[in-house]
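> sequence first, predicted model second:
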Amino acid sequence: MSRRNKTRKVLIGLAAAALAGGAFAVSTGMSSAGESCAGLDTALQNNLTFIADQKANPDALSDARIANRQAVVDLINQRRATAGCTGDVVAQPPAVAQPPAVAQPPAVAQPPAVAQPPAVAQPPAATKPATQAPAEEEQAGEKGDVVCKGSTVTLSGEAGAPAASSGTFPIGTTLRVTNLDNNKSITVKVATPSGSCVLLNDAAFEQVRESGKFLIRRAVIERVG
């Protein structure tokens, strides 16, 4: 093989490697530039804590939730490796169950009150037509298609303007997430892929979470666009 042909093959090989690296960055939506190890470590710990909690308190949907969240853990670990994060991240210990309250003795019965003379009857007030309370899945406002019933929502650890990531819906899909524990909701677009139905980035999760909590257990997820 001539030296010229050998040089040409080396250049072609380097070009192919660069093209493959660029394709990987596009397909994952990530790069090492701008990654925050603190944010990635927080997201990893939250997901590990969620998995540990599901294992400690399993129900009929725990296996599916654990599988989805493990996919998120794998993705975050890839990003931590790319960003050069070396911290040792472990799950937070599950909350210790509180002992049942001690039953109180029954209250002593009070003597019957002296009967009062009947009050003068007042004319009935005009009644207003009752309004039906909205169902839990419609409390977020304009009704959308409710999706991923029974799913919980946590944060992805990504920075930036309010947005979501999803392994169920394509990038550009508009989703509304409602926290039924405080009746707060937010409408965001899917910006990146993940292994869950929906994960909220830091800015979006901060608008709907309860103080001190990093998981929305009673969530309604709607596809609105």
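Happy to help now that I have it. Numbering: from 1, shown residues only.
> can we go C-alpha only for contacts and neighbour counts from here?
Noted.
> mind checking the longest strand of this protein?
Criterion DSSP state E: the longest strand present in the chain is strand 184-193.
> quick check: what element follows that one along the chain?
strand 199-200 (DSSP states H and E).
> also this one, for the comparison:
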Amino acid sequence: MKVQRKHVLAAGVAAVATAVVAVGTGFGFADTAPARPSLCSGPVTFSAEGGTPAATSDRFPVGTRLRVTNLDNGMVTTVSVSGPSGSCVLLNAAAMELVREPGKNVIRRNVVERVGVDAPAAPAPGETRPGAAQPPVTLRPVPSSTGAVVQPGGVCSGSVTFSAEGGKPAATSDRFPVGTRLRVTNLDNGKVATVSVSGPSGSCVLLNAAAMELLREPGKNVIRRNLVELVR
């Protein structure tokens, strides 16, 4: 009888423990689900592009469907890639409104996933595909008017946009290491800014707020016609 009573008590404790774990998970106290891998690294930001929710990308072809999740508020949007840009995923204004927190122009904690089994995967690091942004090429450096040495030719393709990051003018990048100096020219107004890369992002070059203020035209959050050069 004592042995049977011990078995009954053990079974009861196990059942209660299972129920506690289940309830805890349902209320957010426990989370055993594995973290989802993201196809893009770094923050997600947006351009001033109008129209229905959509995105542009430097590695996914037109028509690829991407699901973007803001991990800070749980909001999700599914968009189709409508063209090229200088970012892994650059949302347009309508798509950003569906997922961002009020007053924020960048989504730092995010997950970007492909939708549909036929959608192409993102290229592996160092891999390039037709139509994708190409890595910087090695060209003969030339001196600039300020005495700095500039690699001729643009090293990024697509639009240049910005994050809400504060501080002095700087940029983040998915292909240049910290400390790399980049000269960005807005070809629409001739304004130029030289910035240092301060960390990683999902773009070839993503300016912070101070750097963007040096270059952009009033009311515009994206620089479509630009030249990004490597400064030695």
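Nice, I can see it. Everything quoted here is computed from the prediction, not taken from an experiment.
> overlay them and tell me the TM-score.
Overlay of the two chains. TM-score (TM-score structural alignment, normalised by the length of the first structure): 0.44; 124 aligned residues with a CA RMSD of 4.2 Å.
> what packs against the longest strand of the first structure?
Secondary-structure packing of strand 184-193 of the first structure (3 or more CA pairs under 8 Å, 6 or more residues apart in numbering; DSSP states H and E): strand 164-166, strand 174-179, helix 202-208.
> would you mark the buried spots in that strand?
185, 186, 187, 188, 189, 190, 191, 192, 193 (16 or more other CA atoms under 10 Å).
> ditto for stretch 47-56 of the first structure
47, 48, 49, 50, 51, 52, 53, 54.
> flag every buried residue along the longest helix along the first structure.
Counting by DSSP state H, the longest helix found in the first structure is helix 3-28. Neighbour counts over helix 3-28 of the first structure (16+ other CA under 10 Å) mark no residue as buried.
> check stretch 63-76 of the first structure too.
65, 66, 68, 69, 70, 72, 73, 75, 76.
> just give the number of residues close to the spatially closest residue to residue 184 of the first structure that is not a sequence neighbour.
Distances taken as CA to CA, 6 or more residues apart in numbering place residue 208 nearest to residue 184 of the first structure, at 5.1 Å, with adjacent residues excluded. Residue 208 of the first structure: 20 surrounding residues under other CA atoms under 10 Å.
> with residue 82 of the first structure instead?
As a burial measure, residue 82 of the first structure scores 14 neighbours (other CA under 10 Å).
> for the second structure, which helix is longest?
Per DSSP H, the second structure has its longest helix at helix 2-26.
> against residue 68 of the second structure, how distant is residue 149 of the second structure?
39 Å (CA to CA, to the nearest Å).
> whoops, I mixed them up, residue 98 of the second structure
Residue 98 of the second structure is 10 Å from residue 68 of the second structure, by CA to CA.
> joint contacts of the two?
76, 77 (CA atoms under 8 Å, 6 or more residues apart in numbering).
> ok, those two, which is more surrounded?
Taking neighbours as other CA under 10 Å, residue 98 of the second structure and residue 68 compare with residue 68 leading, 24 against 14.
> the more buried one contacts residue 78, doesn't it?
Yes. The criterion here is CA atoms under 8 Å, and residue 68 of the second structure meets it with residue 78 at 6.3 Å.
> got the angle between the longest strand of the first structure and strand 174-179?
130 degrees (axes from the mean of the first three to the mean of the last three CA atoms, to 10 degrees).
> CSV please, covering the helices and strands packed on strand 184-193 of the first structure and showing distance to residue 147 of the first structure.
Shown next, in CSV, are these (distance: least, CA to CA, whole Å):
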stretch, distance to residue 147 of the first structure
strand 164-166, 12
strand 174-179, 9
helix 202-208, 18
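> out of those, which one sits most buried?
strand 164-166 (a mean of 27; mean count of other CA atoms under 10 Å).
> could you find the closest non-adjacent residue to residue 226 of the second structure?
According to CA to CA, 6+ apart, the nearest residue to residue 226 of the second structure is residue 186 (4.7 Å).
> that neighbour contacts residue 227, doesn't it?
Yes. Shown here, residue 186 of the second structure and residue 227 form a contact pair, counting by CA under 8 Å, at 6.8 Å.
> quickly find the element holding the nearest residue to residue 177 of the first structure once chain neighbours are set aside.
Using CA to CA, 6+ apart and skipping the chain neighbours, the partner closest in space to residue 177 of the first structure is residue 221 (4.8 Å). Using DSSP H and E, residue 221 of the first structure sits in strand 219-223.
> alright, I will stop here.
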